[in-house]
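Engineer: Below is the structure, and that's it, no one-letter string:
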C-alpha cells in the first residue's frame, strides 16, 4: 500500500527553481533514504510534505490525502524529527514528550519509559539545560512513543554519539517491523545503508537516481584484493579497472561492476591464492554521482 507519493513536485522561489519535478513513492513498512548535498532540496521537499510550504506545481499525497489542504488530518498519523530541535525552555523533557504523544492521541507509558531508558535521557530536567544531543533525544523519544504510521526524519541523529545512533537504528527497524513507514534524510551514509530499503539521490532540485541499493550497485565499483601464485600482468589494460595499487598482501584495485566477470577470468590465469571482495558502498555510489568531468567532487558539502 502506498503511504506517500509525490508527482512532478516543483517549488519555485521567484525565478529560482528549488525543486524540479520530484517523484517519490514510499510504501507501507518501507524505509526510504533521501540523500543529497546541502542545498540540493531535501529540506524544501520535507517542508512541503509536512504542509509548511505549498508546492508551486505537482501533487503530494500522504495516506491518500493532499499534503497542503489535509495537513491537520495527516499530522495525526505522522511523526517528524528535524535535525535541530527547538523545545519550550521552561518545560521538562518529560513534559514535552507527553505533550507530543497526547497530540497524536497516544498514551503508551511503557513505551515512553522504555525509550527514555534506552536513550539515557533525564526527563526531569528543563529543556533549556539540554545539550543539542539531549534535545534530539527528546524529539526521538516523543516520535517513537507515539502511534504514528509515518515517520519523517530529517538528519535525526545530528548531535548524537555513536551509541545513541545505534539505539536510533534499532527504533527505526522496530517501526519497520511493525509495518510503519519511514522517510529518512541523512548525511550518514552508513546509517542509510543499514536501514533503507530504497534510496533517492537528489541533486540541484532533481532526483537523479532512485532504487534499492542492489539496483544502484551498477553505478559503483567493487573493491578487490588479490594474491596470486604468479605476478599479474596487463591489469591496467583491462576495461573497468581503476586505482591499481601493489600491496604486501597482493594487488588492490577497483572494478566497474559490469566488467567484474572479465577481470576475474583474467586474474584467475595467474593462480589465485587469496581473493577478498568488498561490495561498493553507498558513499562510492554517491561520490560517482557528484564527480565533475575532471574527477573532482562537486555539488556542495554533504
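Structural biologist: Noted; the coordinates are in hand. On a predicted model such as this, the values are computed, not experimentally measured, just so you know.
Engineer: Please count neighbours and contacts with C-alpha atoms only from this point.
Structural biologist: Will do.
Engineer: Report the secondary structure state of the spatially most distant residue from the centre of the chain.
Structural biologist: Distance from the C-alpha centroid of the chain peaks at residue 230, with 43.6 Å (C-alpha atoms, centre = their mean). Three-state call for residue 230 (DSSP: H, G, I helix; E, B strand; the rest coil): coil.
Engineer: Surely it is in contact with residue 268?
Structural biologist: No: counting by C-alpha atoms under 8 Å, residue 230 does not reach residue 268; the two are 10.2 Å apart.
Engineer: Could you list the residues in contact with stretch 231-243?
Structural biologist: Residues from elsewhere that reach stretch 231-243 (C-alpha atoms under 8 Å, 6 or more residues apart in numbering): 244, 252, 253, 254, 255, 256, 258, 259, 260, 263, 267, 270.
Engineer: Looking at neighbours, which among the residues you listed is most surrounded?
Structural biologist: residue 255 (23 neighbours; other C-alpha atoms under 10 Å).
Engineer: OK, contacts around that residue?
Structural biologist: Per C-alpha under 8 Å, 6+ apart, neighbours of residue 255: 221, 222, 223, 224, 240, 241, 242, 263.
Engineer: does residue 193 belong to a helix or a strand, and which?
Structural biologist: helix 189-195 (DSSP states H and E).
Engineer: Give the other helices and strands that the helix or strand just after that helix contacts.
Structural biologist: Per DSSP H and E, the first helix or strand lying C-terminal to helix 189-195 is strand 198-203. In this structure, strand 198-203 packs against strand 31-35, strand 206-212, with contacts taken as 3 or more C-alpha pairs under 8 Å, 6 or more residues apart in numbering; DSSP states H and E.
Engineer: Packed most tightly, which of the ones you listed would that be?
Structural biologist: Scoring these by mean neighbour count under mean count of other C-alpha atoms under 10 Å gives strand 31-35 as the most buried, with a mean of 26.
Engineer: I'd like to know which elements it is packed against.
Structural biologist: Against strand 31-35 (3+ C-alpha pairs under 8 Å, 6+ apart) you get strand 181-185, strand 198-203.
Engineer: Burial check on the closest residue in space to residue 139 that isn't next to it in sequence, number of neighbours?
Structural biologist: In this structure, residue 139 finds its nearest non-sequential neighbour in residue 81, 6.0 Å apart by C-alpha to C-alpha, 6 or more residues apart in numbering. Counted by other C-alpha under 10 Å, the residues lying close to residue 81 total 23.
Engineer: picking that back up, can you check which of the helices and strands packed on strand 198-203 gets nearest to residue 159?
Structural biologist: strand 31-35 (18.3 Å; C-alpha to C-alpha).
Engineer: and the angle from the closest one to strand 181-185?
Structural biologist: With axes from the mean of the first three to the mean of the last three C-alpha atoms, to 10 degrees as the basis, strand 31-35 and strand 181-185 are set at 20 degrees to each other.
Engineer: Identify the residues contacting strand 31-35?
Structural biologist: Contacts of strand 31-35 (C-alpha under 8 Å, 6+ apart): 26, 42, 176, 181-187, 192, 195-202.
Engineer: Using neighbour counts, pick out the buried residues of whichever helix or strand residue 143 is part of.
Structural biologist: Counting by DSSP H and E, the element that carries residue 143 is helix 132-145. By 16 or more other C-alpha atoms under 10 Å, the buried positions in helix 132-145 come out as 133-145.
Engineer: here's the one I want to compare it with:
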C-alpha cells in the first residue's frame, strides 16, 4: 500500500548491485532493491544477515565494494544532500554521555537545520520521555527514545530505522507503531530493519528477506502468505476421501477419535483440495494462514 496519498514520487531508496566485503567476509552481496516513497518497508534477516551493513551503506558511513545507492534520487555518496532527507535510528544507540537528553536533541536539531519544537515536545510526551537527565544516567529504553525523537522530530522524508524498538516496553512499542503509521500517512518513507517478526507483520505491507548477505525475496505479506503453506482443518459427516495424493497437500494429520476430521497443510492453490471435497458432506472447513515467522523460517 502506498500511504502517500497516491502520489508517484519515485523510489525513496534504490540500490543496484550494492555489495560490501570485509576482507574475505561478504557482508552484502549484489543488493538490487527499490523502496517506494510513502511505504513502510520491512527489511528482515537474523543477526549477521547484512541488514545493518545495508543501512550504513545507505548513510554513507561505509563505502561499498561495488554498486550504487540513492535516497530519493540523490546518490548516497553526496552525503550533505542525502542526509538532509534522512532520519536515522541506529541499532546500537550511542549518545554523548555528558549531555542531557534536552541538550542532545538541541544539538541534533541544530545539525539538521532546526526542528518543529511543538512536534518534538509531542513526541517526548507520547514516548513518555523526560529529557532533562544526563544521557549517562538514562536506561537503554530511554536512550532509544532519545534516538527515536531525534530521528522523527525533523519529519524527514526517509526514516532509516535499525531495530527501532530495542529496549522499549510493549506499551512504547505500540506507540512507536502508531507514530510510524502517522509518518507514512504524511508521505514519509520508513525503511525498517528488524528481526522482530511481529513488529514487521503489524506495520509493513512489503518486506525484503536477507539471508547471508543476499536478498532472497521481496513481496507483500499477502503474497508471502500465498507462497507459504496454509493449514486447513476439515471435518466431514462420515469418512474422508483420501487426501494424500492431492496436489499441494502435505502433512495429512488425522484427529484421534474422529475418523471424519483431519488437518492438512496446503501449499499453493487450494483448488485441487476443494475439488476432492466436492460432493463430500463437509461440516467444518477452517483455514489458518501462516504467520510471518513460519514463512520466514522456510527461507532458512
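Structural biologist: Alright, I've got the coordinates. These numbers were taken from a predicted model, which means no experiment stands behind them.
Engineer: What's the TM-score once they're superposed?
Structural biologist: Remark: TM-score between the superposed chains equals 0.89 [TM-score structural alignment, normalised by the length of the second structure]; 288 aligned residues with a C-alpha RMSD of 1.9 Å.
Engineer: Where does the helix holding residue 193 of the first structure end up in the second structure?
Structural biologist: Counting by TM-score structural alignment, helix 189-195 of the first structure pairs with residues 197-203 of the second structure.
Engineer: Can you give me the buried ones in that stretch?
Structural biologist: 197, 199, 200, 201, 203.
Engineer: Pick the one among the residues you listed closest to residue 121 of the second structure.
Structural biologist: Distances from residue 121 of the second structure to those, taken by C-alpha to C-alpha, are shortest for residue 203, at 24.3 Å.
Engineer: Which residue ranges of the second structure form helices?
Structural biologist: 51-58, 79-83, 101-111, 117-126, 140-152, 170-185, 197-203, 221-227, 271-277, 292-298 (DSSP state H).
Engineer: same for the shortest one, what does it pack against?
Structural biologist: On a contact count with 3+ C-alpha pairs under 8 Å, 6+ apart, helix 79-83 of the second structure meets strand 74-75.
Engineer: Which part of the first structure matches the strand it packs on?
Structural biologist: Strand 74-75 of the second structure corresponds to residues 65-66 in the first structure, going by TM-score structural alignment.
Engineer: that older thread, and the match of helix 189-195 of the first structure against the first structure, how far off on average?
Structural biologist: Compared with the first structure after fitting, stretch 197-203 of the second structure has a mean deviation of 1.5 Å; criterion: mean C-alpha distance after the TM-score superposition for the first structure.
Engineer: thinking again about what came up before, aligned counterpart of the residue nearest to residue 139 of the first structure in the second structure, please.
Structural biologist: Checking TM-score structural alignment: residue 81 of the first structure goes with residue 89.
Engineer: residues in contact with that match?
Structural biologist: 147, 148, 151, 159, 160, 161, 162, 163, 164.
Engineer: let's go with 7 Å and repeat that
Structural biologist: Contacts for residue 89 of the second structure were tallied using C-alpha atoms under 7 Å, 6 or more residues apart in numbering; they are 147, 148, 151, 160, 161, 162, 164.
Engineer: what about residue 194 of the second structure, distance to residue 239 of the second structure?
Structural biologist: 46 Å (C-alpha to C-alpha, to the nearest Å).
Engineer: what's the neighbour count on the nearest residue to residue 193 of the first structure once chain neighbours are set aside?
Structural biologist: Nearest non-adjacent residue to residue 193 of the first structure, counting by C-alpha to C-alpha, 6+ apart: residue 282, 6.6 Å away. Neighbourhood size, residue 282 of the first structure [other C-alpha under 10 Å]: 20.
Engineer: Equivalent analysis for the one 5 residues further on, please.
Structural biologist: For residue 287 of the first structure, the count of nearby residues is 16 (other C-alpha under 10 Å).
Engineer: Now which residue in the second structure aligns to it?
Structural biologist: Aligned partner of residue 287 of the first structure by TM-score structural alignment: residue 297.
Engineer: same check, this time on residue 232 of the first structure
Structural biologist: Residue 232 of the first structure maps onto residue 240 in the second structure, by TM-score structural alignment.
Engineer: And residue 38 of the first structure, by the same measure?
Structural biologist: Checking TM-score structural alignment: residue 38 of the first structure goes with residue 47.
Engineer: same thing with residue 19 of the first structure?
Structural biologist: Checking TM-score structural alignment: residue 19 of the first structure goes with residue 28.
Engineer: returning to what we had before: can you tell me which of the buried residues of helix 132-145 of the first structure lies nearest to residue 160 of the first structure?
Structural biologist: residue 133 (5.0 Å).
Engineer: So the closest one is in contact with residue 160, correct?
Structural biologist: Yes: if you go by C-alpha atoms under 7 Å, residue 133 of the first structure and residue 160 touch, sitting 5.0 Å apart.
Engineer: ok, now which ones touch the closest residue to residue 54 of the second structure other than its chain neighbours?
Structural biologist: Among residues not flanking residue 54 of the second structure along the chain, residue 28 sits closest, at 7.2 Å (C-alpha to C-alpha, 6+ apart). Neighbouring residues of residue 28 of the second structure by C-alpha under 7 Å, 6+ apart: 19, 20, 21, 50, 213, 214.
Engineer: now residue 282 of the first structure: how far from residue 95 of the first structure?
Structural biologist: Note on residue 282 of the first structure: its distance to residue 95 of the first structure, by C-alpha to C-alpha, is 39 Å.
Engineer: Quick check: closest non-adjacent residue to the residue nearest the centre of the second structure.
Structural biologist: Centroid check for the second structure by C-alpha atoms, centre = their mean gives residue 42 as the closest residue, at 2.2 Å. Spatial nearest neighbour of residue 42 of the second structure, excluding adjacent residues (C-alpha to C-alpha, 6+ apart): residue 207 at 4.4 Å.
Engineer: ok, that neighbour - contacts?
Structural biologist: By C-alpha under 7 Å, 6+ apart, the neighbours of residue 207 of the second structure are 41, 42, 43, 44, 218, 219, 220.
Engineer: One more: residue 31 of the second structure?
Structural biologist: If you count contacts by C-alpha under 7 Å, 6+ apart, residue 31 of the second structure has them with 15, 16, 17, 18, 19, 214, 215.
Engineer: Throw these into a markdown table and include distance to residue 131 of the second structure, thanks.
Structural biologist: Formatted as a markdown table, the contacts of residue 31 of the second structure follow (distance: C-alpha to C-alpha, whole Å):
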| residue | distance to residue 131 of the second structure |
| --- | --- |
| 15 | 37 |
| 16 | 40 |
| 17 | 42 |
| 18 | 38 |
| 19 | 39 |
| 214 | 40 |
| 215 | 39 |
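Engineer: And these, which is closest to residue 84 of the second structure?
Structural biologist: Distances from residue 84 of the second structure to the contacts of residue 31 of the second structure, taken by C-alpha to C-alpha, are shortest for residue 15, at 18.7 Å.
Engineer: If anything else comes up later, I'll come back, but that's it for now.
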